[in-house]
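Asker: Below are the sequence and a predicted model; questions follow.
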Amino acid sequence: MKDALSKFDKKTFSYTYTNNDWSFTNYFDGEIRISDVGARGTLREKVTIKEYPDSIYVIAWEDEEMGPITQVVNFKDNTLVCTIKWEGNIEIWPGIITEFK
């Protein structure tokens, strides 16, 4: 397993987007990101993770309905930003990490 993936493997990662107060919890099983997304059910998406200096990670995946999504996770500051296609526009959503264990 790639080193950046091993940081997340078998761990739970929870966060809240501060622009809309939406909270999510993801569980990582190797390169599979598992999320319970209410009406959409349980999603199992293959992720790519790259580690950068100062505890920063980039996580990217393809959402079946929304297309490519990228998160930049900053463990040093317990923050993240996400780029997402929302209602036809590319948006950047800031967030706060609430748990990583």
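Answerer: Alright, I've got the coordinates.
Asker: C-alpha only now, for contacts and for neighbours.
Answerer: Fine.
Asker: need the strands for this protein, in chain order.
Answerer: In the chain, the strands defined using DSSP state E lie at 12-17, 23-29, 32-36, 42-52, 56-63, 67-74, 79-86, 89-100.
Asker: Compare these and give me the one nearest Ala4.
Answerer: Of all the strands of the chain, strand 42-52 sits nearest to Ala4, with 5.4 Å by CA to CA.
Asker: Residues contacting the closest one, please?
Answerer: 4-5, 31-37, 57-63 (CA atoms under 8 Å, 6 or more residues apart in numbering).
Asker: let's bring in a second model and compare:
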Amino acid sequence: MVTKFHRHTFPFEGGEQLTTIGATFLVSYLYHRYIDSEHDNWTKIKTKESRISVIKRNERHHKTWLRHIENMKAANLNRNTLGLHGPEILEMTKAIKSV
């Protein structure tokens, strides 16, 4: 018996790429890049180089992704390995969007 794994992806344009990157990783990395260069939570991820590559290749989706992340529930955003809390991620998202 073969069980196929179906990966959940975000249901909007560029959603598959955002799933690969991770919403929290995207926010953490962009916050470092545009707001506070000392913010380094994103550096904890072993696959950061490949995620950054996907971020750079998909710059056209950044605004859409941030808009969708801003509307996510803080409780869902709490589930991350970067040590960031949902409300904090939402505030960081707003700050990035304002740049």
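Answerer: Looks like it came in fine. Owing to the predicted nature of the structure, the values given are computational and were not obtained by experimental measurement.
Asker: TM-score of the superposed pair?
Answerer: Here the TM-score for the pair of chains, by TM-score structural alignment, normalised by the length of the second structure, is 0.28; 52 aligned residues with a CA RMSD of 4.3 Å.
Asker: if we can go back for a sec, among the contacts of strand 42-52 of the first structure, name the buried ones.
Answerer: Ala4, Leu5, Glu31, Ile32, Arg33, Ile34, Ser35, Tyr57, Val58, Ile59, Ala60, Trp61 (16 or more other CA atoms under 10 Å).
Asker: Would you mind measuring from the second one to Ile90 of the first structure?
Answerer: Going from Leu5 of the first structure to Ile90 of the first structure by CA to CA, to the nearest Å gives 26 Å.
Asker: One more: Arg33 of the first structure?
Answerer: Computed as CA to CA, the Arg33 of the first structure to Ile90 of the first structure distance reads 22 Å.
Asker: same deal with Arg44 of the first structure?
Answerer: For Arg44 of the first structure, the distance to Ile90 of the first structure equals 23 Å [CA to CA].
Asker: if you count what's nearby, which of these two comes out ahead?
Answerer: Counted by other CA atoms under 10 Å, Arg44 of the first structure and Ile90 do not tie: Arg44 has more neighbours, with 17 against 11.
Asker: rewinding a little: kindly indicate which of the buried ones among the contacts of strand 42-52 of the first structure lies nearest Ser23 of the first structure.
Answerer: Out of those, the member with the shortest distance to Ser23 of the first structure (by CA to CA) is Ser35, at 11.1 Å.
Asker: Pull the contacting residues for that closest one.
Answerer: Phe24, Thr25, Asn26, Tyr27, Thr42, Leu43, Arg44.
Asker: and Trp86 of the first structure, how many residues sit next to it?
Answerer: 11.
Asker: I should have written Tyr29 of the second structure there, sorry.
Answerer: Neighbour count for Tyr29 of the second structure, taken as other CA under 10 Å: 22.
Asker: which helices and strands does the host helix or strand of it pack with?
Answerer: Using DSSP states H and E, Tyr29 of the second structure sits in helix 23-34. Packing partners of helix 23-34 of the second structure (3 or more CA pairs under 8 Å, 6 or more residues apart in numbering; DSSP states H and E): helix 86-97.
Asker: what's the angle between the helix it packs on and helix 23-34?
Answerer: 40 degrees (axes from the mean of the first three to the mean of the last three CA atoms, to 10 degrees).
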